[in-house]
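Colleague: What follows is a predicted structure for the sequence shown.
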Amino acid sequence: MTTLSQPSSAPESDLDRRKRLRTVVAASLLGTTVEWYDFFLYATAASLVFNQLFFPDQSSFVGTMLAFATFAVGFVVRPIGGVVFGHIGDRIGRKKTLALTMFIMGAATALMGILPTYAQVGVVAPILLLLLRILQGFALGGEWAGAVLLAVEHSPEKKRGLFGSIPQVGLALGLALGTAVFAALQVIFDEQQFLSYGWRIAFLLSLVLVAVGFVVRLKVDETPAFREVQELAKKSSAPLVDVFRPGVRRSTVLGLLSRWGEGAAFNTWGVFAITYATNDLDFAKVPVLLVVTLAALVMAALLPVSGTLVDRFGAKQIYTVGIAAYGIAVFPTFALFGTNNLFWFAAAMILVFGVVHALFYGAQGTLYASLYPAEIRYTGLSVVYQFSGVYASGITPMILTALIAVAGGPWLACGYLVLTSVISVVATSMMRKEDLHL
């Protein structure tokens, strides 16, 4: 089994090493920020725009559910992208694969910015929206694993946790950027202008961000671990099959289950909470978006702290503690939401999303990278993260919306979220040291 090691070429100077690591950090951070900005921009728009412009003949509840359904489709397609790009990443390398995923994601997002609405072309509008969302999901399917490997496989041995947290910072910044841009546009334009053309600016902005990220990613070197796989001729001919072969299958199943809590948590606080706060709690849209932006920025600041804790205590330990804390915090968080006070809503969001989520999310990349040897690592990470995204992430807003509608309140939904935490804690606890490759 191939683990992480330094390349067998001539030793690099300390100056060259620092330059290489700076480029790696920039490529990983900028790339994931852009990719997640694009992907979660749709989530914000689903809550505030798409339910009105692409599903206008439906009731508020049905329109929101349909908008979230197209949101979920992106997660359904992500496993396909994960398998395709995972295979490419394990066969031809991390660098080229990441450049391709960024190009596809940027193109799909920009095209959303020029889509005609239902009022203009009828049913063709939501169909086109769905097709572009499928492209987004396909591209993101290969993004996260590659970005994590770019950072972890280049990292110094004693800083793998810190480097593994860098792509996660990109997710927090991408979400913060998306909600901040939407909040700014709603301040600049009145409601009619915003629904007419203002929202499109956020999607077209992706072209600029993708151009910057694409250039930076082309400058980064291929990872030492993949170069070693090439040199030793240890490439897997069928990485997807190997991910489920005896000896590795257990790690894959536990990884899939351990992700349930994280995926549900992120899409509760980063996606569903926007709709819940504006529809059920009757808060104004701009303050809610600013709260989510602030919580995401707090998360971004604390994720490297989580990575540092991983280097000291271990990824498994930090991830388990963080997921358990999320489960404990669910009921108190919704109790604070129930006060209908914007201050307490903000305080709860900053604590549960900014602080608690940062604790376990910063450990996730390093933990999952350790589940697989280098020759199947890209595919393994993609399978765990993207297949679990269907049930752990994509359908969470719909599940919570339905449970609250049935129960007439949030407590049944809270029970579901606590259950996801319990499943994740148990699965992570069952990971054995002898199964880890870092």
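Modeller: Great, that's in hand. These numbers come from a predicted model, not from an experiment. Residues are numbered from 1 along each chain as shown.

Colleague: CA only for contacts and neighbour counts going forward, please
Modeller: Fine.

Colleague: hang on, F353 packs against M299?
Modeller: Yes: using C-alpha atoms under 8 Å, F353 is in contact with M299, at 7.0 Å.

Colleague: between these two, who's got more neighbours?
Modeller: M299 (31 against 26; other C-alpha atoms under 10 Å).

Colleague: V215: neighbouring residues, count only.
Modeller: Count around V215 with other C-alpha under 10 Å applied: 13.

Colleague: mind checking how far it is from S165?
Modeller: 22 Å (C-alpha to C-alpha, to the nearest Å).

Colleague: again with D221
Modeller: When distance is defined by C-alpha to C-alpha, D221 is 19 Å away from S165.

Colleague: contacting residues for the residue nearest to the spatial centre of the chain?
Modeller: In the chain, the centroid-proximal residue (C-alpha atoms, centre = their mean) is L171; its distance is 5.6 Å. Applying C-alpha atoms under 8 Å, 6 or more residues apart in numbering, we find L171 in contact with T32, T33, W36, Y37.

Colleague: if you set the cut-off to 7 Å instead, what comes out?
Modeller: By C-alpha atoms under 7 Å, 6 or more residues apart in numbering, L171 lies in contact with T32, T33, W36.

Colleague: can you list the residues that contact the host helix or strand of V253?
Modeller: V253 belongs to helix 249-267 when assigned by DSSP states H and E. The contact list for helix 249-267, computed with C-alpha under 7 Å, 6+ apart, reads 243, 323, 368, 371, 384, 388-389, 392-393, 396-397, 417, 420-421, 423-425, 427-428, 431.

Colleague: try 8 Å
Modeller: 243-244, 323, 326, 353, 357, 360-361, 368, 371, 380, 383-385, 387-389, 391-394, 396-397, 417, 420-428, 430-431, 435.

Colleague: Same check on stretch 131-145?
Modeller: Against stretch 131-145 from outside (C-alpha under 8 Å, 6+ apart): 32, 35, 38-39, 70-71, 73-86, 97-98, 101-102, 104-105, 108-109, 111-112, 167, 378-379, 381-382, 385-386.

Colleague: got it, and stretch 273-285?
Modeller: T44, S47, L48, A183, V288, L289, V292, F337, G338, N340, L342.

Colleague: Flag every buried residue along it.
Modeller: For stretch 273-285, the neighbour count (16 or more other C-alpha atoms under 10 Å) marks A273, I274, T275, Y276, A277, T278, L281, F283, K285 as buried.

Colleague: And here is the other one:
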Amino acid sequence: MMDNSSTLNQQSSVELNVSMQSRPPMARLAAASSIGTTLEWFDFTVYNLMAALVFNAVFFPSFDPLSGTILAFSTYAVGYLSRPFGGVIFGHLGDKLGRRFVLVATLVMMGAATGLMGLLPTYRVWGVWSPVLLVTLRFLQGAAIGGEWAGAVLLSMEHGDEKQRGRNASWAQVGPACGTLLGAGFLTACTAALPADAFQAWGWRIPFLASAVLVAFGLWLRRGVDETPLFKQLERHHHKIEMPIKEVFTGHWRRLLIAGSVRIGSDIVYGLLVVFTLTYVTSVLHLPRSLALLATMLGAALHAVCVPLFGGLSDRLGRRVVYGTGAVLSIVWAFAYFYLMGTCQAVNICVAVVVGMLFQAMMYGPQAAFVTEQFPTRVRYAGASLSATLGGIIGGAFGPLVFASLYKAYQSTTLICLYIASGLVITLIALLAAKETAGKPLAE
């Protein structure tokens, strides 16, 4: 029996090495991995900017501007609340039918929901049904995103070099910054090209409809990448399980708790810097939205460059060291952010966002590898999807809503800073409870 087991293990190792040698170029893997999160944050950026500029009048015209913005952020939260549904459904399918199949399906679903947002009638045309349909599309989009992220990470990580998992997995994390840049840039061009009344009447639809280009490009990229070698090995040796979601909850609940908790702080910080900045600059400081867009775009550009660098650094120094350093620095910077914002100086506002994005990238870089490395191959898609979606609800879904509500209620940023710090403390506790995964073989 020992000889047979040894022979099977050697055969599996040979098969895996052969698959790895025939893997696609890393440039294509990186692009295929990041295109889904790029589309996600292109839409989220456009939506968030519209929430501050247009949606409070288009979909919630009966409320004052700040209240309308809070309602718009509530529909933003729906996109997070629906993610666990997608995480359960597509996480199950990802471990049953393969990573590539789910990545194509979720991209189509996400693109269709985004495009339909651009066709929605306004409140004045359809009344209450208009925001209801907006919420429905956000729910569908969030479900697609809930199943997409883990597959995007696994596509590059399971194809790539085992010694560079941190860097390879981080390509999916570059998508948010790229999507933010594309969304903010596209919206800036639209607002510059159209009169204000034309933009509010119909111009806001253009960015949502333009997302079809990203969907088409993403489908071309992902259809050109084969299934990952590790999943192929599962299929060949009939090691797939019938109920991966059940095994995650029953056999890996501690890892699920750790992997979900580490995302809370980083998602709250990202929500502050990318989502809430525009509302704070325009509605509270009463400064031009062009300044907020400039600060956000500068921060996103730095973020896109730094995420793979910090992902690669975590391969050498360890996931917990890099991640934890970013969390500690972000706690300090939350207070500095609002101090710099309060000066109303353009340079200080840009510094507040850019430096904040640098510290957030220290968490975002190692995050994808750290989360997915917690789970064995047979449930890796399901486990990573559930971790990301459950952590995202607490950190990402309610962050902007809490920021706006706290400021509306107390006219102070102190409680906002304490809220951010509490989320980052949860992240630090989870990191301390976890084992280091960098430089170690993936769990099987």
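Modeller: Structure received. Note that the structure is predicted; figures quoted are calculated from it, not measured.

Colleague: Any idea what the TM-score is?
Modeller: TM-score for the superposed chains, counting by TM-score structural alignment, normalised by the length of the first structure: 0.94, backed by 431 aligned residues with a C-alpha RMSD of 1.9 Å.

Colleague: just how off-centre is the helix holding V253 of the first structure within its chain?
Modeller: 13 Å (C-alpha atoms, centre = their mean, to the nearest Å).

Colleague: which part of the second structure lines up with the following helix or strand past that helix?
Modeller: Moving toward the C-terminus from helix 249-267 of the first structure, the next helix or strand (DSSP H and E) is helix 273-275. On the second structure, the counterpart of helix 273-275 of the first structure by TM-score structural alignment is residues 277-279.

Colleague: Give me the mean distance between that stretch and the first structure.
Modeller: Taken over the aligned residues, the distance from stretch 277-279 of the second structure to the first structure averages 1.1 Å (mean C-alpha distance after the TM-score superposition for the first structure).

Colleague: That stretch: how far from the chain's middle?
Modeller: Centre to centre, stretch against its chain (C-alpha atoms, centre = their mean), the figure for stretch 277-279 of the second structure is 19 Å.

Colleague: With stretch 332-340 of the first structure instead?
Modeller: On C-alpha atoms, centre = their mean, the centre of stretch 332-340 of the first structure falls 26 Å from that of its chain.

Colleague: Now that stretch: buried residues?
Modeller: T333, F334, L336, F337, G338.

Colleague: how about the strands in the stretch 51-200 of the second structure?
Modeller: Taking DSSP state E, counting those that start in this stretch as the criterion, the stretch 51-200 of the second structure contains no strands.

Colleague: got the residue ranges for the helices in it?
Modeller: 56-58, 65-81, 83-96, 99-117, 123-126, 129-159, 165-169, 171-193, 196-198 (DSSP state H, counting those that start in this stretch).

Colleague: Touching the second one from outside, list them.
Modeller: Read it as helix 65-81 of the second structure. Residues contacting helix 65-81 of the second structure (C-alpha under 8 Å, 6+ apart): 47-48, 51-52, 55-57, 60-61, 134-135, 138-143, 283, 389, 392-393, 396-398, 400-401, 404-405, 408.

Colleague: okay, it sits on what stretch of the first structure?
Modeller: Going by TM-score structural alignment, helix 65-81 of the second structure sits over residues 60-76 in the first structure.

Colleague: with the second structure superposed, average distance for the matching stretch?
Modeller: Stretch 60-76 of the first structure sits 0.8 Å off on average (mean C-alpha distance after the TM-score superposition for the first structure).

Colleague: Check the offset of that stretch from the chain's centre.
Modeller: That offset, for stretch 60-76 of the first structure, works out to 18 Å (C-alpha atoms, centre = their mean).

Colleague: Ok, stretch 410-421 of the second structure next?
Modeller: Distance, centroid of stretch 410-421 of the second structure to centroid of chain: 24 Å (C-alpha atoms, centre = their mean).

Colleague: same thing with stretch 195-215 of the second structure?
Modeller: 23 Å.

Colleague: Where in the first structure does it align, residue-wise?
Modeller: Counting by TM-score structural alignment, stretch 195-215 of the second structure corresponds to residues 190-210.

Colleague: what's next to the matching stretch, contact-wise?
Modeller: 31, 34, 38, 41, 45, 49, 53, 102-103, 106-107, 109-114, 178, 181-182, 185-186, 189.

Colleague: before we move on, the earlier item: just want to know which of D221 and S165 of the first structure has more residues nearby.
Modeller: Using other C-alpha under 10 Å as the criterion, D221 of the first structure and S165 rank with S165 on top: 31 against 15.

Colleague: wait, what's in contact with the equivalent of that one over in the second structure?
Modeller: With TM-score structural alignment as the criterion, S165 of the first structure lines up with S170 in the second structure. For S170 of the second structure, the contact set (C-alpha under 8 Å, 6+ apart) comprises V153, V307, P308, G311, Y364, G365, P366, Q367, A368, A369.

Colleague: try it again with 7 Å
Modeller: V307, P308, G311, G365, P366, A368.

Colleague: any chance of these in TSV, plus distance to G160 of the second structure?
Modeller: Output for the contacts of S170 of the second structure, formatted as TSV (distance: C-alpha to C-alpha, whole Å):
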residue	distance to G160 of the second structure
V307	17
P308	14
G311	14
G365	16
P366	15
A368	14
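
Colleague: Which of those residues are retained in the first structure?
Modeller: Using both residues aligned by TM-score structural alignment, their matches' C-alpha atoms under 7 Å, the first structure keeps these contacts from these: V307, P308, G311, G365, P366, A368.

Colleague: Identify the residues contacting the last one.
Modeller: Contacts of A368 of the second structure were listed using C-alpha under 7 Å, 6+ apart, and they are V153, A169, S170.

Colleague: residue in the first structure matching it?
Modeller: In the first structure, A368 of the second structure lands on G365 (TM-score structural alignment).

Colleague: Could you dump the buried residues of stretch 273-285 of the first structure into JSON lines with distance to L209 of the first structure added?
Modeller: Shown next, in JSON lines, are these (distance: C-alpha to C-alpha, whole Å):
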{"residue": "A273", "distance to L209 of the first structure": "26"}
{"residue": "I274", "distance to L209 of the first structure": "24"}
{"residue": "T275", "distance to L209 of the first structure": "27"}
{"residue": "Y276", "distance to L209 of the first structure": "30"}
{"residue": "A277", "distance to L209 of the first structure": "29"}
{"residue": "T278", "distance to L209 of the first structure": "29"}
{"residue": "L281", "distance to L209 of the first structure": "34"}
{"residue": "F283", "distance to L209 of the first structure": "31"}
{"residue": "K285", "distance to L209 of the first structure": "25"}
